[in-house]
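Participant: mind looking at a prediction? Sequence and model below.
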Amino acid sequence: MKLLAPGPFFDVLADRGTGTTVHLSRPLDIADDGRTTYDIPDLAHLVSQAAGWLEGLGVTPGDRVAVIKPNHWDYVLLACAAARIGAVPALISDRLPVETLQVLLKRLDAKALVTTSATLAAARGAETDLTAFTRRTLTLDAPAPGAIPLADVRGHRTPPPRPRPDDLTLAIMHTSGTTGIPKLVRHSARTLIHRIAADEARRLPLVSTRRADTVAQAASYAHGRGLAWTISVFWLAPRAAVILDAYDARLAEPVLRAHPPTVLEAAPSAFVRWQPLAASPDNPFHDVRLYVNAFDAVHPPTVRTFLSATRRRLPLWVQVWGQSETGPLTFRCLTRRSVRATGERHPTTRDLGRTVPGKAGLRVVDPTTLQPVGRGRPGLVQARTRTLCAGYVSEPERMRAKLSGPWFTTGDLGLITRSGRLLLLDREVDTIPDGSCVEIEDVIHDRLPEVVEAVVLGRASGLPQPVLVTRDGTLDPGAWQQAVTDLPPLGEPTVLSLDQLPLTATGKVRRQELRDRLLDGAPPYGTGRWT
């Protein structure tokens, strides 16, 4: 199946008569009418209008357009608008530290920046002028020093589509940045659309979107998943799509109740924050037949809670593992039965399943020699896939260092079982001696229901440091000791509030920043060579 690239995508859907209705958790930043409901022709018109704004800004085919703004689905619509005129959208989360935004904008050397006056003001508060790193800046909400307001380019004629060749860079997105400065990843239409999105746009039993579905998504739309999800899901023409811009349960609950989903995809961080809502008798997840989590592994009690929340007889949870550079590499379907056991030290959600046959290959190698090790032995995970990105912006040597012939080094440690399943151990930089931070964190979540977030920080010398966020801000010392009695030795836990955790746009913990803050910059046990 060959899907169309993003530029004319919504026009084609409109011509097909696709009847999907879109419900938004809040109005789009690129629209001034306050609407939260759209049909496909509305979206096609909005994308074509936005393409005119960019052309009015002076953007031409091949130019890079950076987008930095509050999280919402219009990241994807702006990417479609840029692609429509042959430009290259570069989607960057405004949740990144200002110092990181500076580095990424310098690497990008974009012709234009699309942002908001509030984003620019926040950067100026940190003594940074983001407009200095690009030739033109467009603000979507209000005028700002050094920027062109949206009113000045509204009404510019809608340009005809100017698609780029399939093998040229279509879009740029960044990695999560849990261990430092994120990498800017270049994907082409061939990898991101014709392979990643097209594979998901096939109608498969149980795991594909159906025409009668209400599909909900809660993600960081600056990441590549937002664009691939949009193309694949809207191609399958569900009855409705519900787009959530935040993970806060108080903001998400009214939207989910108004439009109960039958398919729900979200970042693990969103699922964790909605867990108390899912545990309530009158929850909005009662009709969900399929849950999907991407971006990161999810903890067993979270899966258990959501599978119990639905009234469907045989709901499925699909856990997908991959990276921004590779797209999806493995998947596993979880059921109520597969997560039934509680409190035990077993793989559960760390068992990432198998690769899709014919789509990707995995091997585990010795981290020092890069020679393959036998099944059942831990090592560095490498992937071979037809969806590998074209490289990193301004860091070609970093990409070359991760390649061993056709094999890409993921930076994750794991092992492949005798049956061919991948068990995740840790990021190499985050590992600890004689143990797995991921396993310890899973077990802590399973044994201490009051824990919202558990992070174990490895260090080159000294015991690993557990950092916990609990629902009421306290931790029972006796319960803690009982929970970790059979685990590798750990330091005394540090209890923080959720707002004290440095998080990425997808809700992952920025471990290096946390290590710098709590451990005085103590070096990790891992080498960090593969970050």
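Facilitator: It's in. Numbers count the residues shown, from 1 in each chain.
Participant: CA atoms for contacts and neighbours, from now on please.
Facilitator: Will do.
Participant: which residues sit against stretch 243-259?
Facilitator: Stretch 243-259 is contacted by residues 22-26, 71-73, 214, 216-220, 242, 269-270, 273-274, 277, 284-285 when judged by Cα atoms under 8 Å, 6 or more residues apart in numbering.
Participant: go again with 7 Å.
Facilitator: 23-25, 71-72, 216-218, 270, 273-274, 284 (Cα atoms under 7 Å, 6 or more residues apart in numbering).
Participant: list the buried residues for it?
Facilitator: 243-247, 249, 252-253, 255-256, 259 (16 or more other Cα atoms under 10 Å).
Participant: confirm Ala90 sits in a helix?
Facilitator: No - counting by DSSP: H, G, I helix; E, B strand; the rest coil, Ala90 is not part of a helix but strand.
Participant: before we move on, back to that, so which of the contacts of stretch 243-259 sit within strands?
Facilitator: Judged by DSSP state E, the contacts of stretch 243-259 include 23-24, 216-218 as members of strands.
Participant: let's bring in a second model and compare:
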Amino acid sequence: MKRLDVATLFDTLADRHSPTTAYFSRPLDIDPGAAAALGVADLAGLVEDASGWLAAAGAGPGDRVAIVKDNHWDIVLLAMAAVRIGAVPAPLAAHLAPATLGTLLARLQPGLAVLDGAAAERFAAVGIEPTARRVLLLDGPPEVLPGAVPLSDVRGRRAPAPRRRRDDEPLLVVHTSGTTGTPKLVVHSGATIVRRLIGFEARRWPVLSSRPDDTVAAATSFVHGRAFAWTASVFWLRPHAVGLIADHDPDRAGPFLREHPPTTLEALPATYVRWQHLARGEGGTDVFGRVRLYISTFDAVHPPAVRTFLAASGHRRPVWLQGWGQSETGPLTFRLLTRASVAEAGGRSPTTRDLGRPVPGRTRLSVVDPATLRPVPRGRPGLILARTPALGLGYVGEPERWAAKAPGRWWNTEDIGMKTRTGSVRVLDREIDSVPGMSCVEVEDVVDDRIPGVLECVVLRPAEGPPLPVVVTESGRLDLETWRRATADLPTMTDPLVMAWDDLPRTGTGKVRRPELRARLLGTPRCVPHPRTAGPEAAEL
């Protein structure tokens, strides 16, 4: 296979006469022609043009380029343009609070910050100036940020020749979801993200890989490293079409999916939850009837949602690929779910927290005692440590935090889980959210499965006393007797608090920010993990 270079990915594909067409749920924000579809030659030209903009705005080799704009796939194209000129792109989620974005920019110290008008206005509204040597404003009035370079001033500038870099040099900075606080900034190199992650996915694997006749769709957070890896690996395999969904609101995404029905679909877990009504009934086959493969990452999806989407497919044997990993490591395990594996049987509620086995030949996992870091037997909960050649290079601005999470040769995922007798991994909770004697996330699975109309259940650990369940329902109401019957055999909890979907604080990937919700409802923002009593050498397993 010819070397995959993300800087010139679309140029290479155009030279190979790739037939892939990219369709957009709305035109790209940076596309001057506002086209609703582009071929790979058009995409190559757009990335080259954007690299000229960045260079003219002052970015050069080795500079970090922060990208803060509304969620759309052009974030990935801007990142590729930065790589093309030898810079290191750092996409940041525009939905983050200006103060949080200010913290991340202060850590990055970018040579150039690329902002859209909405992000610039949010900074200006709170009196925060983005920390960057120069600022490129993609749209909006330039006076919002005095000194910013408007895109019109650099559009049409000649692009410099593509620059190559060594595999061990920084290539991309990605940020974590930020479920437990301010997101961390992870540096990846060409070796970790291109050779180890993209290179692995860009091979033709049975069932999992894109095929020439596929329409591959994605509804994700395009600032995260997953979008970067997904783009390169999917386009490299040259499917018939790629659908890029910027707005996940079902009323907007639904018509696009009907016009371009996918055969494989990757979406955020929270997006799948919001789209369940699109998949139900006869209308579901209009939207998802051709899907042979669903993919979810970032978090597990509750069994009823998986069941609903698999039922909506008209494919004979559709499968659901559930991956578990982190921004720092890439995928660590994966599991294929089928209609049979998520079916209820004999009163048993299936769980999607069994996340499969480590990626063969690439990942090693160990479950250890949280206090001593000594291995525990299979079937006993503990802290999950991982070893993978795809581990990033470090955290920007937080080297001591990285060192604390990488004892010896192992990476501390900060997840509590267990290895089953068959060798698969069952993730039970984040360490700071864990409650002795129960798995909050498995309880959430059971609640979602037993009570129709529940969209989300979040079990919060208080400083003392029984956990508090927070429930989101389709109707906004929950019958207390129904709740008590459904949870009678579960660990003791308080009566539930019903909230609206939009009232839950979420990350850009749809995960609930449990510490923030806990602080709001219980006044306890953070539960302290088990103290460590062993040094890094204890993790050398």
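Facilitator: Sure thing, it's come through. All of these numbers come straight from a predicted model, not from anything done at the bench.
Participant: quick one on the thing from earlier: and the contacts of stretch 243-259 of structure 1, which is closest to Thr470 of structure 1?
Facilitator: The nearest member of the contacts of stretch 243-259 of structure 1 to Thr470 of structure 1, counting by Cα to Cα, is Arg273 at 11.7 Å.
Participant: ok, which pair from the contacts of stretch 243-259 of structure 1 is furthest apart?
Facilitator: Asn71 and Pro284 (23.0 Å).
Participant: hmm, back to that, now, among the buried residues of stretch 243-259 of structure 1, which is nearest to Tyr291 of structure 1?
Facilitator: Leu256 (14.1 Å).
Participant: and the closest one, that's in a helix?
Facilitator: Yes - according to three-state DSSP, Leu256 of structure 1 belongs to a helix.
Participant: what strand or helix carries the residue lying farthest from the centre of structure 1?
Facilitator: What lies farthest from the middle of structure 1 is Gly478; by Cα atoms, centre = their mean that is 36.3 Å. Using DSSP states H and E, the element containing Gly478 of structure 1 is helix 477-483.
Participant: also Val456 of structure 1?
Facilitator: Element membership for Val456 of structure 1, per DSSP H and E: strand 451-457.
Participant: all helices for the stretch 51-200 of structure 2, in order.
Facilitator: 74-84, 98-108, 117-125, 151-154, 199-201 (DSSP state H, counting those that start in this stretch).
Participant: CSV for the ones you listed, including distance to Asp42 of structure 2 and mean neighbour count?
Facilitator: Shown next, in CSV, are those (distance: least, Cα to Cα, whole Å; neighbours: other Cα atoms under 10 Å):
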stretch, distance to Asp42 of structure 2, mean neighbour count
helix 74-84, 12, 27
helix 98-108, 31, 18
helix 117-125, 25, 18
helix 151-154, 19, 16
helix 199-201, 24, 18
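Participant: out of these, nearest to Glu516 of structure 2?
Facilitator: Here helix 98-108 is closest among the helices of the stretch 51-200 of structure 2 (Cα to Cα), at 13.7 Å.
Participant: now that closest one on structure 1. Mean distance?
Facilitator: When structure 1 is overlaid, helix 98-108 of structure 2 sits 0.8 Å from its aligned residues on average, using mean Cα distance after the TM-score superposition for structure 1.
Participant: matching residues in structure 1 for that helix?
Facilitator: Mapping helix 98-108 of structure 2 onto structure 1 (TM-score structural alignment) gives residues 98-108.
Participant: and if you look at stretch 294-314 of structure 2?
Facilitator: So stretch 294-314 of structure 2 sits over residues 291-311 in structure 1, by TM-score structural alignment.
Participant: any residues touching stretch 106-118 of structure 1, and which ones?
Facilitator: So stretch 106-118 of structure 1 is contacted by 59, 63-69, 133-144, 393-394 (Cα under 7 Å, 6+ apart).
Participant: from these, which land in strands?
Facilitator: 64-69, 136-139.
Participant: dump the residues you listed to TSV, plus distance to Leu388 of structure 1.
Facilitator: Listed next are those as TSV, based on distance: Cα to Cα, whole Å:
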residue	distance to Leu388 of structure 1
Arg64	21
Val65	22
Ala66	22
Val67	23
Ile68	25
Lys69	27
Arg136	32
Thr137	31
Leu138	32
Thr139	33
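Participant: what's the burial count for the equivalent of Val495 of structure 1 over in structure 2?
Facilitator: Per TM-score structural alignment, the equivalent position to Val495 of structure 1 in structure 2 is Val498. For Val498 of structure 2, the neighbour count with other Cα atoms under 10 Å is 15.
Participant: check the one 10 residues further on too.
Facilitator: A total of 22 residues lie near Gly508 of structure 2 under the criterion other Cα under 10 Å.
Participant: might one say that it is in contact with Phe222?
Facilitator: No - using Cα atoms under 7 Å, Gly508 of structure 2 makes no contact with Phe222, being 9.2 Å away.
Participant: hey, what's in contact with both of these two?
Facilitator: Common neighbours of Gly508 of structure 2 and Phe222 (Cα under 7 Å, 6+ apart) do not exist.
Participant: which strands and helices sit next to whichever strand in structure 1 runs longest?
Facilitator: If each strand of structure 1 is counted by residues according to DSSP E, the longest one is strand 407-416. Contact analysis of strand 407-416 of structure 1 by 3 or more Cα pairs under 7 Å, 6 or more residues apart in numbering; DSSP states H and E lists strand 379-385, strand 422-427 as its packing neighbours.
Participant: in structure 2, which residue range corresponds to it?
Facilitator: The aligned range for strand 407-416 of structure 1 is 410-419, by TM-score structural alignment.
Participant: OK, contacts around Leu334 of structure 1?
Facilitator: Contacts for Leu334 of structure 1 were tallied using Cα under 7 Å, 6+ apart; they are 316-318.
Participant: nearest to Ala50 of structure 1 among those?
Facilitator: Scanning these for proximity to Ala50 of structure 1, where the rule is Cα to Cα, the winner is Val318, at 34.7 Å.
Participant: helix, strand or coil for that closest one?
Facilitator: Val318 of structure 1 ends up strand, using three-state DSSP.
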